[in-house]
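Asks: Sequence plus the predicted model coming up.
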Amino acid sequence: MQIAIPKEIKNHEYRVALTPTGARELVGRGHAVTVQAGAGDGAGFADTAYEAAGARIEADVARLWDGAELILKVKEPQPEEVARLKEGQTLFTYLHLAAEESLTRGLMASGATCIAYETITDNQGGLPLLAPMSTVAGRMAIQAGAHSLEKAQGGSGVLLPGVPGVAPARVAVIGGGVVGENAARMALGLGAEVTVLDKSIPRLETLDDRYQGRMKTVFSTADAIDEAVRESDLIVGAVLIPGAAAPKLITRAMLAEMKPGSVLVDVAIDQGGCFETSKPTTHAEPTYMVDGVVHYCVANMPGGVARTSTQALTNATLPYVIALADKGWRKALADDTHFAAGLNVHAGRVTYAAVAEAFGLSHAPITGLLA
C-alpha cells in the first residue's frame, strides 16, 4: 500500500504521525512509505532517518497527497489538506469532529474514508489511541497551570507546592479518567492539595485506593463544582464524552466566584471545551484572561513535547496502521469491532452517531458499510 506522512501544518504542531522505527516496520511488510520533506524535524527525526528505514522523502506536497492510498496524520486536516483529499483515500488521524462542523462537512464532500484515533475502543472500554496523548496532556496541564499561576503570566502568584510555613495551592481536577488521573498525579507529586471530581463511584474508589487517600475524591455535582470554583487556585477540565462535544461545567457567571488570578486549563478544548468561556489557543499565545481568570486552552498540548508525543503515538497506532495497510480499511474494520468504532466519515456519509447528532446530519450505520 502507498502510505503518506505529511508534515503537520497546524499552528505550532511539531509532532509527526510516524517515527522512522514505524516506517521500517511498514516497509518490511512490503508497503511503500513516503514522508514529506522535513515532516519529522519538529520531533527530532531527520529525513535521513526515514530514508535509512526504507521510506522515500517527497518535497512536493501535491504529489505526496495525490499518490497516497493511506494518509497518516496527527491533527485534524486543515482546510488546504481537506481540499487535497479525494475518494478512495483513507485518512487516519485525530479528528474530534463533534466540535468542527465545517471540517465534518469538508470531509464528507471529499468522499474519503476518515478514521479517527480518538473513537477507537478496546476490550476494557478504553480509548487506546487517545490514551497516550491524554497521558501527555494531563501531565502537561499541571506544568502549564503552574506556569500560568505566576504573576508575570497574569496569575495570582501562587507556587503550586507552597513552601514551609505557606500552604500549597489547591488544585481541582474535573474528570478522573486518563487525563484527570495524570493531572492529579502530577499535581500531587509537586505537593499541591488535590481534589478529583468524577461521576463514577468505582473510578473514585480506584483513585482513592491507588493513591491511599493522598488526594481527595469527590462525587461531581453542581454543588461540588461550585465549591471547587470558589476554593481552587487551579482547575483542570478533563471531562470526555467519546466522540461528542464536552459539557459546559463552569459558566461565565461562575468566574466571578473564583479567586483573582486563578487558572483554568481546559484539556477538553478539542471537543469544544468544558468551560463556557473556553476558546482554542495555540502554543504561540496559550492564554487569555476573562474576568480576572487565566484561561489556558491550547488545542494541541502534546505538540509542545513533540518527540515524546510522537514516540508514544506511534507505539499506540502502529498495530492499527499495519492492519489498514495489510488488509485495507474495510477488512481491517470488519475484523475488529473496536477498530470499526473509529470510522467517522465514509463516502460522503457520517458513520459516527455522536457526530451526526451534533450537527443534525443523517447517520449511516457502519454495519452496512462493512457487509
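Replies: That came in fine, so what should we check first?
Asks: C-alpha only now, for contacts and for neighbours.
Replies: Fine.
Asks: what residues does stretch 287-303 touch?
Replies: Contacts of stretch 287-303 from elsewhere in the structure, counted by CA atoms under 8 Å, 6 or more residues apart in numbering, are 12-15, 75, 133, 136-137, 140, 144-145, 148, 154-155, 255-256, 258-267, 269-270, 277-283, 286, 309.
Asks: next up, a second structure to put side by side with the first:
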Amino acid sequence: MRVGVPKETKAREHRVGLVPASVRELVQRGHAVWVQASAGAGIGASDADYEAAGARIVAEAEGLWREAELVVKVKEPQPAERAWLSSGQLLFCYLHLAPDVPQTDDLLRSGASAIAYETVTQPQGGLPLLAPMSEVAGRLSVQAGAHCLLAHQGGRGVLLGGVPGVAPASVVVLGGGMVGTHAVAMALGLGARVTVLDRSVDALRRLWMQFGPALQTVYATQEAVEQACMQADLVIGSVLIPGAAAPKLITRDLVRRMRPGAVIVDVAIDQGGCSETSQPTTHDAPTYVEEGVVHYAVTNMPGAVPHTSTHALNHATLPYVLRLADQGLAALREDAHFRAGLNVHAGQVTHAAVARAQGRVHTEALDALA
C-alpha cells in the first residue's frame, strides 16, 4: 500500500504522523511511504532521516494527498486538505468530529474512510490511541494553568504551590479519567490543594487509592461542581464521552461567580469544551478573558511538546497503521475495537455519538463496510 505522511498545517502543530523508525517498519513489510518535505522538522527528523528509513520525499502536499491510499497524520485535516481526499482513501488521525459539522460534511462528500484515533477501543476498556495524548495534555494543563495564573497573564497572581505561611492555589479537576489523573499528579507534585470531581465512584476510589488523602475526591453533583469552581484558582476541564460532544458542566452564570482572575483550562475543547464560555484557541493566541476569568482552550495542546508527543503517539498507533497497510478495510471488519474508530465511510456516518451530536443518520460500521 502507498502510505502518505503530510506535514501538519494546523497552527503551531509540530507533531508528525510517523517517525522514521515507524516508516522503516512499513517499508520492511513492502509498503511505499511518501513523506512531505520537512514534515518531521518539528521533532528534529530531517528528510534525510526519512530517506534512510526508506521513504520517498514529496515536495508538494496536494500530490501526496491525492496519490496516497492511506494518509497517516496527527490532527484533523484542514479544509484545503479535505478537498484532496477521494473515494476509497483511508484517513487515520485524530478527527474530533462531534462539534465539527464542516469537517464531517467534507469527509462525507469525499467518500473516504475516516478512522479516528480517539474512538478506537480495546478489549480491556479504554481508548488506547487517545491515552498517550491525554497523558501529555493532562500534565500540560497544569503547566499552562500555572502560567495563566501569573498577574501579567491576567490571572490572580497566585503561585500554584504557595510558600511557607501563604496557602497554595486551589486546583479543581473535572473528570477523573486519563487527563484528570495526570493533571492531579502534576498539581499535587507542585504543591497545590487539589480537588477532583467525577460521577464514577470507582474512578474516585482509584484516585484516592493512588494519591491518598492529599487529594480531595468529590462526587460530581451540579451543586458540588458549582461550589468547587467558585472556590478555585484553577479549573481543569477533563471530561470525556468518547466520540460525543463534551457536556457543559460550567455554565456562563457559574463563570461569573468564579474568582476574578481565576483560570479555566478546557482540555475538552476538542469535543466542544465543558464550559459554555469556552471557544477554541491556538498556540499563537492561547487565552482570552470572559466574565473576568482567563480561558485557555488550545485544541492541540500536545503540539507544544512535539518530541514527547509524537514518539508517545507512534508507540500506540504503529500496530494499527501496520494492520491498515497490510489488510486495508479488512482490518476493521475482523476487529470490533479497531472498527470503533471508523467515524465516516463512503458517505455515511458510522459512529453513533457523532451522528447524535450532529443530528445525522447513523449507519452501523459493519453494515457500511459490507
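Replies: Arrived safely. Remember, it's a predicted structure, so these values are computed and weren't measured experimentally.
Asks: rewinding a little: among the contacts of stretch 287-303 of the first structure, which lie within helices?
Replies: Mapping the contacts of stretch 287-303 of the first structure onto helices (DSSP state H) picks out 133, 136-137, 140, 144-145, 148, 255, 309.
Asks: For those residues, pick the one with the most neighbours.
Replies: A137 (30 neighbours; other CA atoms under 10 Å).
Asks: Which stretches in the stretch 1-150 of the first structure count as strands?
Replies: For the stretch 1-150 of the first structure, the strands defined by DSSP state E, counting those that start in this stretch occupy 2-5, 32-36, 56-58, 70-72, 90-93, 113-116.
Asks: mean shift of the last one relative to the second structure?
Replies: This points to strand 113-116 of the first structure. With mean CA distance after the TM-score superposition for the first structure, strand 113-116 of the first structure departs from the second structure by a mean of 0.4 Å once superposed.
Asks: which helices and strands sit right next to that strand?
Replies: Judged by 3 or more CA pairs under 8 Å, 6 or more residues apart in numbering; DSSP states H and E, strand 113-116 of the first structure is in contact with strand 90-93, strand 343-346.
Asks: Same question for the longest one.
Replies: Taking 3+ CA pairs under 8 Å, 6+ apart as the contact definition, the neighbouring helices and strands of strand 32-36 of the first structure are strand 2-5, helix 20-28, strand 56-58, helix 61-66.
Asks: quick one: that strand aligns where in the second structure?
Replies: With TM-score structural alignment applied, strand 32-36 of the first structure matches the range 32-36 in the second structure.
Asks: Would you mind pulling the contact partners of that stretch?
Replies: Contact with stretch 32-36 of the second structure is made by 1-7, 23, 26-27, 50, 54-61, 64, 68, as judged by CA under 8 Å, 6+ apart.
Asks: Now the buried members of those.
Replies: By neighbour count, with 16 or more other CA atoms under 10 Å, the contacts of stretch 32-36 of the second structure hold 1-7, 23, 26-27, 50, 54-58, 61, 64, 68 as buried.
Asks: can you tell me which helix or strand G243 of the first structure belongs to?
Replies: Using DSSP states H and E, G243 of the first structure falls within no helix or strand.
Asks: Go ahead and confirm it touches A354.
Replies: Yes: between G243 of the first structure and A354 there is a contact under CA atoms under 8 Å: 6.0 Å.
Asks: Show me which of those two is the more surrounded one.
Replies: G243 (24 against 20).
Asks: Check the gap between that one and I71 of the first structure for me.
Replies: According to CA to CA, to the nearest Å, G243 of the first structure and I71 of the first structure sit 21 Å apart.
Asks: Not counting its neighbours along the chain, what's nearest A256 of the first structure?
Replies: Counting by CA to CA, 6 or more residues apart in numbering, A256 of the first structure lies nearest to D291, which is 7.0 Å off, once chain neighbours are set aside.
Asks: and the one you found, how many neighbours?
Replies: Counted with other CA under 10 Å, D291 of the first structure comes out at 13.
Asks: quick one, strands of the stretch 251-370 of the second structure?
Replies: Using DSSP E, counting those that start in this stretch, the strands found in the stretch 251-370 of the second structure span residues 263-266, 287-290, 293-296, 342-345, 348-349.
Asks: mean distance, the fourth one to its aligned residues in the first structure?
Replies: The superposed strand 342-345 of the second structure is, by mean CA distance after the TM-score superposition for the first structure, a mean 0.4 Å from where its aligned residues fall in the first structure.
Asks: Does anything pack onto that strand? Which helices or strands?
Replies: Applying 3+ CA pairs under 8 Å, 6+ apart, we find strand 342-345 of the second structure packed against helix 101-110, strand 113-116, helix 365-369.
Asks: Residues in contact with that strand: which ones?
Replies: By CA under 8 Å, 6+ apart, the surrounding residues in contact with strand 342-345 of the second structure are 104, 107-108, 111-116, 119-120, 349-351, 354, 365, 368-369.
Asks: what do you get for the first one?
Replies: Applying CA under 8 Å, 6+ apart, the set of residues contacting strand 263-266 of the second structure from outside is 141, 144-145, 148-149, 155, 233-238, 273-275, 278, 293-297.
Asks: Wait, A172 of the first structure touches S232, no?
Replies: Yes: in this structure, A172 of the first structure is within contact of S232 by CA under 8 Å, at 6.2 Å.
Asks: Which one of the two is surrounded by more residues?
Replies: Set side by side, A172 of the first structure and S232 show more neighbours around A172, with 30 against 21, by other CA under 10 Å.
Asks: For A116 of the first structure, which residues are in contact?
Replies: Counted by CA under 8 Å, 6+ apart, A116 of the first structure has contacts 92-96, 342-344.
Asks: could you flag which of those are buried?
Replies: 92-96, 342-344.
Asks: Any chance of these in a markdown table with distance to R330 of the first structure as columns?
Replies: Shown next, in a markdown table, are these (distance: CA to CA, whole Å):
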| residue | distance to R330 of the first structure |
| --- | --- |
| F92 | 13 |
| T93 | 17 |
| Y94 | 19 |
| L95 | 19 |
| H96 | 22 |
| G342 | 12 |
| L343 | 10 |
| N344 | 13 |
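Asks: Among those, pick out the one closest to G328 of the first structure, please.
Replies: G328 of the first structure has its nearest neighbour among these in F92, at 12.3 Å by CA to CA.
Asks: distance of the closest one from I120 of the first structure?
Replies: Distance from F92 of the first structure to I120 of the first structure, by CA to CA: 11 Å.
Asks: cool, F359 of the first structure as well?
Replies: Taking CA to CA, one finds F359 of the first structure at 21 Å from I120 of the first structure.
Asks: All set, thanks.
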